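Participant: Here is the input, now give the coordinates:
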Amino acid sequence: MRKRTILLTVCAAALVVGLFLSIYGKPNYLRETLITFPIDPNATYTEASSNLEFLQSTDEDEYKLRWDTLSVLNEEAAIRQDVSLLFEDGVLKDTMSKWEENTELLAQQKEVSAEDSGHYEVITFHHAELRRPNNEFRSAQAISFDQLYVIDSPLSPLHAFKIPETAEDKESKRILDYILEQQQTYDWDDLFEYYQIPSSQYRRIPLTKIDTYQSESIPGLTMEETTKFLGGLWEGLYKNYVLGIDLNGTAVSPIGSTVPLIVIPKENPDHVFILFRTADDTPIQLMQSIPAAE
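Facilitator: Below you'll find the predicted structure:
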């Protein structure tokens, strides 16, 4: 299998964000963008949430989930934009994205059908574009996360939980977590070998765990640098993952692809790799520079 590496570089310093730029260029029908700017410390979210809810069983094995996101800024923004990713057992099941002008509130909702036992994770990037005097642009951003375990067992009725309470549910969670951890570790090790990345020199952060770094800095980066990095990361993922994965000029749907793995040097982190596989098992490597704080 031929190695496909999509290199991405930092956009103009005036934007102080990392933009992903494909060496192949983007398909011309991908017109939507998400653009981040320096953070405005006075603009904050009074609410930013993602939620998964078990709705009903349609038959013995099939069921529906309700997936919704909500974000409320403390002021009206020129553009509000949220992008949400739903993963099932480490694989992208669906996406939601919405933007509106001149509003502080943004809400999304979708029902999805599923079957059998599964671990569902949703990660959402909430963004606001703010226009200040003298044609200055600023951003406000937040990340939210939720998860749900659905258990389909012959020993109990089809049901779901976020935090297991019974011994049976704790064991079911342990098994699902163990299986996914083993699968992901094997796949990540294989991707590291494929792209010849020295494993001992890099830190691994699945995209589904990136919300941790809203309140703590990534080792080797300041909190300001971490926040700037997160904005640039989501800007690039939206363009080169959510809207379509560019393979030799052809846009491939991200549905069915694996959770992007964020790979950052343990020492002097000045770049990051993003590794994943498409639905047809094609390995993908993206690269982004990490700009230092001003």
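Participant: Every contact and neighbour count from this point should use C-alpha atoms.
Facilitator: Will do.
Participant: which of the residues in stretch 46-60 are buried?
Facilitator: 48, 49, 50, 51, 52, 53, 54, 55, 57 (16 or more other Cα atoms under 10 Å).
Participant: Same check on stretch 253-264?
Facilitator: 254, 255, 256, 257, 258, 259, 260, 261, 262, 263, 264.
Participant: Which residues does the helix or strand containing the last one contact?
Facilitator: Mapping residue 264 onto the secondary structure by DSSP states H and E places it in strand 261-265. With Cα atoms under 8 Å, 6 or more residues apart in numbering as the test, strand 261-265 has contacts from 188, 201-207, 271-276.
Participant: Export those to TSV and append columns for neighbour count and distance to residue 244.
Facilitator: Below are the contacts of strand 261-265 laid out as TSV (neighbours: other Cα atoms under 10 Å; distance: Cα to Cα, whole Å):
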residue	neighbour count	distance to residue 244
188	18	22
201	11	30
202	18	27
203	17	26
204	15	24
205	16	22
206	15	19
207	16	17
271	15	23
272	20	20
273	21	18
274	22	15
275	22	15
276	21	13
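Participant: Looking at those residues, which are in strands?
Facilitator: Counting by DSSP state E, the part of the contacts of strand 261-265 found in strands is 202, 203, 204, 205, 206, 271, 272, 273, 274, 275, 276.
Participant: show me the contacts for the closest residue to residue 242 other than its chain neighbours.
Facilitator: Nearest residue to residue 242 in three dimensions, chain neighbours excluded: residue 254, at 6.3 Å (Cα to Cα, 6 or more residues apart in numbering). Residue 254 sits next to 92, 241, 242, 243, 244, 245, 278, 279 when contact means Cα under 8 Å, 6+ apart.
Participant: here's the other one to compare against:
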Amino acid sequence: MYKKIITLLIIIQIFIFYFIYEQNTMETITYFPKDPHVTMAEASSVVELHNNKLQINVQSKTNTPVQLRQDVFIVFIHMYVKGIGNIWKENIDELTLKQSISITKNSTIDVLSYHYGEVVREETFTSIGKMSSTSSFFDGDTIRNRTTSNDEQIKKKYMHKMNSILQKLQIDPSLYHTFPLIDLPLYEHIPFPNMNQHDTDMIIGHLWEGLYKNYIIPMTEMKNLEKSLMPLILIDKNKEHLLVVYTLNGKEKILRQNLHPN
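Facilitator: Okay, the predicted model is just below:
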């Protein structure tokens, strides 16, 4: 009887660990400390015309297979969400994701992707993450790169809309360093204001975890994405927190993340 109980307890423990690991490797992005041995060897987001539609091509590859690979992307047209893509696979290094969406003449296009890998060694979890993005313009015949003046005009209109939202939410933008989500990949190479790159990378990893759970997943359950304005990132000048302000189905939302740089 005693041996049966011990055997049963062992089976239960194995099942619990398996369940936790399976839950962790489900369709999710979780920040863990950066893995020192795994790198994102390739990461790209490319758009092209295919059968009169906009085709988004997202691809990434780690230098070695890892326990979980996941890529997610968001397409913005005129700074509003137009489409979302997500793919995940276990014990693999390379992912390819393609999606087509309808597009009209004189459309501004922004695509932002996050390429993620989760590594497990002897029950120790680490992760790797990298962003890629592309910004372009569809004139009705071809897709071309936007000029600096185009970008300035687009962001000016965007910030006009966002300032109205900030005012409604009683958020004072002068207390923050602000930028639209599409600019986030810039900070893989330069740190946030008054921070170092190590802290910036850690904050970005946690930020994508929050965005995935609170922004991307809810949007996958929505029928109408086109009322969802691109998120605005606000980094507190006192380095205590950051805010993500966005809209879902026309409703204002705030995501808050505490900052604890070393």
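Participant: before we move on, back to that, post-alignment, the strand holding residue 264 of the first structure versus the second structure, mean distance?
Facilitator: For strand 261-265 of the first structure, the mean deviation from the second structure after alignment is 0.7 Å (mean Cα distance after the TM-score superposition for the first structure).
Participant: so where is that strand in the second structure?
Facilitator: Alignment of strand 261-265 of the first structure against the second structure: residues 232-236, by TM-score structural alignment.
Participant: Okay, the residue most central in space within the first structure and residue 62 of the first structure: tell me how far apart.
Facilitator: Centre of the first structure computed as the mean C-alpha position; nearest residue by Cα atoms, centre = their mean is residue 207, 4.9 Å away. Using Cα to Cα, to the nearest Å, residue 207 of the first structure is found at 27 Å from residue 62 of the first structure.
Participant: And residue 44 of the first structure, by the same measure?
Facilitator: Distance, residue 44 of the first structure to residue 62 of the first structure, by Cα to Cα: 40 Å.
Participant: Regarding residue 293 of the first structure, what is its secondary structure?
Facilitator: For residue 293 of the first structure, the secondary-structure state derived from DSSP: H, G, I helix; E, B strand; the rest coil is coil.
Participant: what sits against it?
Facilitator: 222, 224, 225, 228.
Participant: rerun at 7 Å
Facilitator: Counting by Cα atoms under 7 Å, 6 or more residues apart in numbering, residue 293 of the first structure makes contact with 224, 225.
Participant: before we move on, what about residue 230 of the second structure?
Facilitator: Contacts here follow Cα under 7 Å, 6+ apart; on that basis residue 230 of the second structure touches 79, 80, 81, 181, 246.
Participant: Could you rerun that using 8 Å?
Facilitator: Neighbour list for residue 230 of the second structure: 76, 79, 80, 81, 180, 181, 246, 247 [criterion: Cα under 8 Å, 6+ apart].
Participant: Pick the one among the residues you listed closest to residue 69 of the second structure.
Facilitator: residue 181 (22.6 Å; Cα to Cα).
Participant: Show me what the closest one aligns to in the first structure.
Facilitator: Superposed on the first structure with TM-score structural alignment, residue 181 of the second structure falls opposite residue 207.
Participant: Distance of its match relative to residue 73 of the first structure?
Facilitator: Residue 207 of the first structure is 24 Å from residue 73 of the first structure, where distance means Cα to Cα.
Participant: ditto for residue 96 of the first structure
Facilitator: 19 Å.
Participant: all strands of the stretch 101-250 of the first structure, in order?
Facilitator: With DSSP state E, counting those that start in this stretch as the definition, the stretch 101-250 of the first structure shows strands at residue ranges 118-132, 136-153, 156-161, 202-206, 245-247, 250-252.
Participant: Can you point out the buried residues in the second one?
Facilitator: Taking 16+ other Cα under 10 Å as the neighbour-count basis, strand 136-153 of the first structure is seen to contain the buried residues 137-152.
Participant: swap in the first one?
Facilitator: Going by neighbour count (16+ other Cα under 10 Å), the buried part of strand 118-132 of the first structure is 118-130.
Participant: ok, which pair from these is furthest apart?
Facilitator: 118 and 130 (39.1 Å).
Participant: coming back round to it: compare residue 96 and residue 73 of the first structure (neighbour count), which wins?
Facilitator: The neighbour comparison of residue 96 of the first structure against residue 73 (other Cα atoms under 10 Å) goes to residue 73, with 22 against 17.
Participant: Excluding sequence neighbours, find me the nearest residue to residue 221 of the first structure.
Facilitator: Among residues not flanking residue 221 of the first structure along the chain, residue 269 sits closest, at 7.2 Å (Cα to Cα, 6+ apart).
Participant: my guess is that neighbour meets residue 222, correct?
Facilitator: No - contact criterion Cα atoms under 8 Å: residue 269 of the first structure and residue 222 do not qualify, at 10.9 Å.
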